[in-house]
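Student: Everything below, folded, please.
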Amino acid sequence: MSDVTSGGGRERDRDEEGRARSARPRDGLGRPLPYGAEGVERQPEGVPRSPDETVVEAQALLDAGRPFHAHEVFEDAWKSGPDAERGLWRALAQLAVGLTHAARGNVTGGARLLRRGASGVTAWTEATGRHLPYGIDTAALTTWATTLAAEVEGAGTPVDAAAHAPRLRDGEGR
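Tutor: Have a look, this model is predicted:
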């Protein structure tokens, strides 16, 4: 990361390609912390992974209570995968971000993103006829998301991300 002065005179963090990217450390839910604070290791962006590697790495992050970081893994698959699968990976990223917002206490945004992700998974499954892509139990995942969305709205309080992490594949995880 490097610092570059913007037109307003502020220093902006930049990555090696010169794009704006915050170098501030982040907590386990992806919230920025003050410079110099102890944060969690960030997920590298733009990492090519096989679909199986994507699912395994995202599940480990979800189980660790780091859904924001799992979202970044899904986002890499969404942006670099075949066009025919982008809807699936985008929907999975939305589910992870929905859990992130629910854990941060953003009840409305969390529930909305969980439902949007569930709808995306359902739409992709119906369009492709693939119900267990890469072993992902899409039916169980959409049930998890809609159930959690209702729980989040009903309770109105943050959820524990690790305790509410979904099982991407039946029988895997915790």
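Student: okay, CA-based contacts and neighbour counts for the rest of this
Tutor: Will do.
Student: In contact with the residue nearest the centre of the chain, which residues?
Tutor: Nearest residue to the geometric centre of the chain (Cα atoms, centre = their mean): H71, 1.9 Å. H71 makes contact with 58, 92-97, according to Cα atoms under 8 Å, 6 or more residues apart in numbering.
Student: Here is the second sequence; please produce its structure so I can put it next to the first one:
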Amino acid sequence: MTENERDRDAEGRARNARPRDGLGRPLPYGAPGVERQPEGVVRTPGATVNEAQRLLDAGKPFHAHEVFEDAWKSGPEEERALWRGMAQLAVGLTHAARGNTRGGARLLLRGAGSIEAYGTGPHSLDVPGLAAWARELAERVDAGGKPVDAAASAPRLRGASRG
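Tutor: All right, here's what the predicted structure looks like:
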């Protein structure tokens, strides 16, 4: 690919086809990367939570964010803020793991604020636990300024969170 060419998807839309690492960072063309999440997948809420948890546990919060983004875009209007907030939590963890601790902390706090309106949590999500996890991690990364291990810092989406 030349410098002036753009990657395009099947519909002709610009799409970066470079391989990515586990935290979603672009790698050079031809480098081995982590398989990307397919975009636009419509899942049940339970399947969304299960797939996102699998990716978080594997240290792939960027990829989990894409799963939440699909739910945000395809779900019912009354749950869009929930799924957007969940995506913000995953992106916050991504930034914290990449070393952008200040940006990660901001996104974690924004995500916590977005999901708290959902009380104890629909779809078995532990909303209070996730909000507490996000605030604790935001405080820790903002104060410490060091990247975190994405898998070791990943939350439990259902039940008690770990951090």
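Student: sorry, back to before: which secondary structure element contains the aligned residue in structure 2 for the residue nearest to the centre of structure 1?
Tutor: For H71 of structure 1, the aligned residue in structure 2 is H65 (criterion: TM-score structural alignment). Here H65 of structure 2 is covered by helix 61-74, with elements defined by DSSP states H and E.
Student: and for the helix or strand that that helix is followed by, what span of structure 1 is it aligned with?
Tutor: Next helix or strand after helix 61-74 of structure 2 toward the C-terminus (DSSP H and E): helix 80-98. Per TM-score structural alignment, the counterpart of helix 80-98 of structure 2 in structure 1 is residues 86-104.
Student: once aligned to structure 2, how far is the matching stretch on average?
Tutor: Aligned to structure 2 and superposed, stretch 86-104 of structure 1 gives a mean residue distance of 0.2 Å (mean Cα distance after the TM-score superposition for structure 1).
Student: what does that stretch contact?
Tutor: With contacts defined as Cα under 8 Å, 6+ apart, stretch 86-104 of structure 1 is touched by 29, 62, 66-68, 70-72, 74-75, 77-79, 107, 109-121, 124, 145, 152, 157-161, 165.
Student: Ok, stretch 40-55 of structure 1 next?
Tutor: For stretch 40-55 of structure 1, the surrounding residues in contact (Cα under 8 Å, 6+ apart) are 25-28, 69, 72-74, 76-77, 80, 134, 168.
Student: Apply 10 Å and report the result again.
Tutor: With contacts defined as Cα atoms under 10 Å, 6 or more residues apart in numbering, stretch 40-55 of structure 1 is touched by 23, 25-30, 56-59, 61, 66, 68-77, 79-81, 89, 92, 133-136, 168-169.
Student: And for stretch 15-28 of structure 1?
Tutor: Counting by Cα under 10 Å, 6+ apart, the neighbours of stretch 15-28 of structure 1 from elsewhere in the structure are 1-4, 12-14, 31-42, 61, 64-69, 100, 161.
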